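Participant: fold the stuff below for me.
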Amino acid sequence: MTGQRDQLVVVSNRVSGLTGRGAPGAQGGLAGALEAVLKRRGGTWCGWSGNERGEFTGDVHINYRDGIRKATIDLEPQDVEEYYNGYANSTIWPLFHCRLDLTRYERNFGKGYERVNKRITDCAAQLIGPGDLVWVHDYHLMALGKGLRMRGIANRIGFFLHIPWPPVRLFSSLPFHERLVSSLLKYDLIGFQCDEWLENFLHYCRKDLGAAVDEQSGRIKYEGVTTHARVYPVGIDFDHFTALADTPEAQEAAWWLRSSTRERIAMIGVDRLDYSKGLPERLDGIGCFFERHPERTHDLVFVQIAPPSREDVKSYRDIRARLERKTRQINDAFSEVEFDPIRYVKRGFSQAQLYGLYRAARIALVTPLRDGMNLVAKEYVAAQDRLDPGVLILSRFAGAARQLDSALIVNPHNPVEIAQAIRAAMDMPLEERRSRWERLADNVRDENVHVWAGNFLHDLESV
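Facilitator: Modelled structure (predicted):
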C-alpha cells in the first residue's frame, strides 16, 4: 500500500483510562506505553471494556479522550472465564513463562479464546479505514490477524508480544499449537522484546511448522504468505516520567519513604502480584542476606509493593498466600520493637508516587523468574538522582537485562546470589554507582517508548 496513512488503530485486551476488570487503575506497562504513542499520533484504540453482560450484544461503545477514539465491547461471563481467566491467563501466560506445572489445557478455554478474538475482530473491522495501520498487542489476541484477513482487511497489520516466547519443546506441548502460530503468521510484522524470544519463535517456525525461515532478516514464508519477525525492545515514556519529579505526589512519596525508614537504606520492589515475578524467591534472598549478615539487620528496610491481580485464578491466590507467609516468617525472625525489616504493601500507586518512591530507594530489587521486558527496572533508573544514584539489582531472565547490563545481574533462583548482590549494592562506592547509572540512563533515555513505537511502525509500513 502507498500514500499517507489515515490513522493508527491499536487493538489490545485492555483499553486504558476506562473502568472495569479489563482496564488498569494506573498508567503503566502496556497501557502507559500505548497511551503515550496514541496521544502523539492520534487514532483509535479498540478492545474489551472490562465489563460483563449477561448476553453478548456486539454493541460497540465509543468515547473520545485526549484526542483518542476508544472503542470497546462488553463480554459475557462465560467469555471472561474461558478467554481471560482460562486460555489467556491459565494456559498461555504460565506456558509462555515456562511454568508447565501451572498450565491448564481445557478444550473450552481454546473455544472461548477463539470466540472472543472473533468478537474483538468484528469490533475492530468496523473501525479500520483503507489506509490505516493496524497494531495488535499481546497474547490475548494472537488469532486476531487471521480474523481480519478473513474479513478482507488488506491493510498492514502488525503484532507485538509483550511476554516471552517459550522454547520449542515447551510451546509444542500446547494443543493445536500449529493452528495458533499459523494464525500469527497472517500478520505482516511480529515484534518481540529481545533476541531470545525471537530465536525461540523462528526455531519453532522452521522446526515444527516447516516454514521457510531467513534467520538474518527474520522473514518467514508459510502457506504462500510472507511475515517478518524482529526485535523491538519496549521502553518507557522517559520525558513524561521524569517530569513527574516536581509534582507534590512524587515529593510526598519520597519524603514518606525516607522518613519512615529512619535513616536506614530503603530497598524497593514494585511488581504486579504474579508467580512469574519471583517474589517468594526474592524474599528467600533477603532472608538469606539477614541470616548471613545479622549485623546489617538494622541497616536495611525492604518495601515490596505488589497489588493483587487476577484473583479469580487459583494460582494467583496461592502466590499471595505464599508471599504473606514468607513475609511473616522473616519479620518474626528479624524484627525489633521499633521496626520490621520487610513491608508488604498490597495496593497500587500512581506513576508520580512511584517516581518518588524510586527516587528515595537506594536499591531496587527486580528479580522476575521470567519477564518479557520489565519496565519497572527502567523507571527506577529514570527516577534516580544523577549525583547520588541508587543501584539496580536485575534478574538475568528479564528481557531488560540485555539492555541494562550495567545493573547487578543475578540468578533469581539463587538466594545466595541475591544476598551477595544486596550487600554489594549497600556498600557500593558513589563513583561506581554513578558510573553504572550513567550507562543505564543512556539506554533508558535513548531507547524510549517513542523510539520503540517509531521503529515498529516504520518497519510495518516498509516490510
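
Participant: please make it C-alpha for all contacts and neighbour counts, starting now.
Facilitator: OK.

Participant: and the spatially closest residue to Arg149 that is not a sequence neighbour, what is it in contact with?
Facilitator: Excluding its sequence neighbours, the residue lying closest to Arg149 (CA to CA, 6 or more residues apart in numbering) is Lys186, at 7.3 Å. Each residue near Lys186 by CA atoms under 8 Å, 6 or more residues apart in numbering is listed here: Gly145, Lys146, Arg149, Val225, Thr227.

Participant: is it true that Lys186 lies in a helix?
Facilitator: No: in this structure, Lys186 is coil, not part of a helix, as judged by DSSP: H, G, I helix; E, B strand; the rest coil.

Participant: please generate a structure for the following sequence too, so the two can be compared:
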Amino acid sequence: MSNRAPIRIVREDGHERIEPTVGGVGTTFLRLLERHGGLWIAWSGGQKTPPRLPFPPGHPCFAMSFVQLGERDVSLYYYGLCNRALWPLMHSMISNCHFNTGHWRQYVLVNERFAERAVAEADSGDALWIQDFHLALTPAKIRARRSDLPIGIFWHVPFPPVELYMVFPWRRELLAGMLGADLVGFHTRGYATHFLDACERVLGAEVDRTRGEVRYQGRLTRALPFPLGIPVDYFEQLAANPKTLERARRIRRALRSEIVVLGVDRLDYTKGILERLLGFERFLDANPAYHRRVTLVLIAVPSRTKVTDYVMLKRQVDETVGRVIGKFSSAGWVPIRYLYTQFGAEELVAHYLAADIALLTPLRDGMNLVAKEFVASHPSDDAVLILSEFAGAAEELTEALLVNPYDADAVAERLREAIEMEPAKRALRMRTLRHKVHENNLERWSANFLHALAGDFALEAHAAPVVSAD
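Facilitator: Modelled structure (predicted):
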C-alpha cells in the first residue's frame, strides 16, 4: 500500500494507455509484485481510474486497487501536509515547513480512506505492508478494525532527531498512528533510534533501544533498520544490452569530453543540487588544467511543480547553471549539460555507463538508490562514486568517496581525487561496492522485512497482557 501507484493512465484521442512511472518506491515495488504477486492499494495519480486493474496488461501478475482522491485531497493532503510539512520535517529542514490545520484534517481523512480500502480487501492470513510517511496514520486505523492482520510500515525518508521532530503540531498523533504497526522499518539504525527517542519523549512510551522495541497502550512494536536494495540483475541486464551500450557511446561522442561527471536527482531542495553546482564551480576555479576536459551532466527530474519552494529552486538552479556556463565556456566546450527531464530506465542506465564519475550530494536523504544503480551499471569497475555523508546509503557504501556537500572546497577536492585515482584503486573500490549492492539487493531487503514482520506479529499475538502496578 502506498500513496501513488507505479503507473499513470494517459488519455489521448479518446483512448487510454498505461505507462509505468520511473524511479522511487513505485518502481521498486512494481518489480517485487511482478515476481511474487499480491495486491497494491494506491492512488493512481489521476481523477478517473477503474476501481481495480490487473497488471501488467495482457499478462497480469498482480492487481492494483485504486483509492480515489479528489482535487481537495490532492491539494491539502498531498501538496499540503505531505509535501510542505512532513517532507521537509523528516529531512530536518525546518525553515521549509508549513503547518496548517486544514491540511492535517485532510491528511487524517485520506488515511482513513486508505485504511477502509485495506480492511475491505484483506483476507485472513494476508500481511499488510504500508509505504512511507503519506500513510503514517493508516496502521492504527487498520489495527482498530482488524487485529488479525500483520501490519508493517516502511519509512523511506529519514526520521529527524527528537528535538526537531517536536516542532510538528500533531507529533503525538503521527507516532500513535505508526505504532499501530507490528514493525516499523527504517533505512538506517540512526533513523530508527530517532524514532524510538520520539516515542519515549513525546508519548511517554516504554522503549528498549537494544531490542528496538516500543510498548505503548498495551501493544508491542519493533523499529528496526532494513537498508533498501535495488533489483541488481535488472540494472546489470540493461547495462549489458547492446542498445544501451551504443546509446552510451553516442552520449560520450555528443559531449566531446574526456571526463564525464554525472548527477541525477529529482529537482528537490533536499538533493543538494545547488551545492553540487557550487562545488563543481570551485573545482573549475581551482583546476584550470581540467577546463575543456571535464563536463558535468546534470539530470534534474521535474518534481512537485505546483509547490512554491520547488518553483523557486528551479529558478535558482537555472540561474546558477547559466552563470557557470557563462563563466567557463570556451572554444566550443560547455562545462555543464543540464537536462531538466525524466528518462526511462534504459536511457538512465546509458547515462550511468557514459559517466566516469557520479557526483551525488544530497543534504539529507533516506537512502539514495541512484548511488546503488550507478554501481550496478558498471560491471567493468571503471567508475568512481562520490556520495554525500548525509545519504543513508553512505552507511553501506563506505568505499565511495564520501563528502560534506555543504563544503564546496571538499566537493572540489573529491572531484580531483576521483579524476586522478589510479585505475587499480578505482577498480578495487567499485568491485567492493558492487559486492555490497549484490549482497543487499531488493529481494533480500523485502524478504528480511517480511520475515521480521511475520515473527513480530506472532510474538505480539501470543504475548501476555501488560499489567502495570502503582
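
Participant: picking that back up, please pull up the equivalent of the residue nearest to Arg149 of structure 1 in structure 2.
Facilitator: Lys186 of structure 1 is assigned Gly180 in structure 2 as its aligned equivalent, the criterion being TM-score structural alignment.

Participant: quick check: Leu148 of structure 1 touching Cys123?
Facilitator: No: the pair Leu148 of structure 1 and Cys123 fails to qualify as a contact (CA atoms under 8 Å) at a distance of 10.4 Å.

Participant: please pick the buried ones from the contacts of Lys186 of structure 1.
Facilitator: With neighbours counted using 16 or more other CA atoms under 10 Å, those contain these buried positions: Gly145, Lys146, Arg149, Thr227.

Participant: same list (these) but as JSON lines, adding distance to Cys98 of structure 1.
Facilitator: What follows is these, written out as JSON lines (distance: CA to CA, whole Å):
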{"residue": "Gly145", "distance to Cys98 of structure 1": "25"}
{"residue": "Lys146", "distance to Cys98 of structure 1": "26"}
{"residue": "Arg149", "distance to Cys98 of structure 1": "31"}
{"residue": "Thr227", "distance to Cys98 of structure 1": "26"}
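
Participant: identify the farthest-apart pair in these.
Facilitator: Arg149 and Thr227 (13.5 Å; CA to CA).

Participant: which stretches in the stretch 151-300 of structure 1 count as helices?
Facilitator: 168-171, 177-184, 195-207, 238-242, 248-260, 279-292 (DSSP state H, counting those that start in this stretch).

Participant: wait, which of these is closest to Leu133 of structure 1?
Facilitator: Of the helices of the stretch 151-300 of structure 1, nearest to Leu133 of structure 1 by CA to CA is helix 177-184, at 16.9 Å.

Participant: so which strand or helix has the counterpart of Glu114 of structure 1 in structure 2?
Facilitator: Across the two structures, Glu114 of structure 1 finds its equivalent in Val108 of structure 2, going by TM-score structural alignment. Under DSSP states H and E, the secondary-structure element containing Val108 of structure 2 is helix 101-121.

Participant: now do that helix: which elements does it pack against?
Facilitator: Secondary-structure packing of helix 101-121 of structure 2 (3 or more CA pairs under 8 Å, 6 or more residues apart in numbering; DSSP states H and E): strand 39-42, helix 138-143.

Participant: where does the first one end up in structure 1?
Facilitator: Spelled out, that is strand 39-42 of structure 2. Counting by TM-score structural alignment, strand 39-42 of structure 2 corresponds to residues 44-47.

Participant: by how much does that stretch deviate from structure 2 on average?
Facilitator: With both structures laid over each other, stretch 44-47 of structure 1 and its partner residues in structure 2 are 0.5 Å apart on average (mean CA distance after the TM-score superposition for structure 1).

Participant: list the contacts of that stretch.
Facilitator: Contacts of stretch 44-47 of structure 1 with the rest of the structure, by CA under 8 Å, 6+ apart, involve 7-15, 38, 68-73, 120, 123-124, 127.

Participant: among these, which lie within helices?
Facilitator: When helices are assigned by DSSP state H, the members of the contacts of stretch 44-47 of structure 1 inside them are Leu38, Ile120, Cys123, Ala124.
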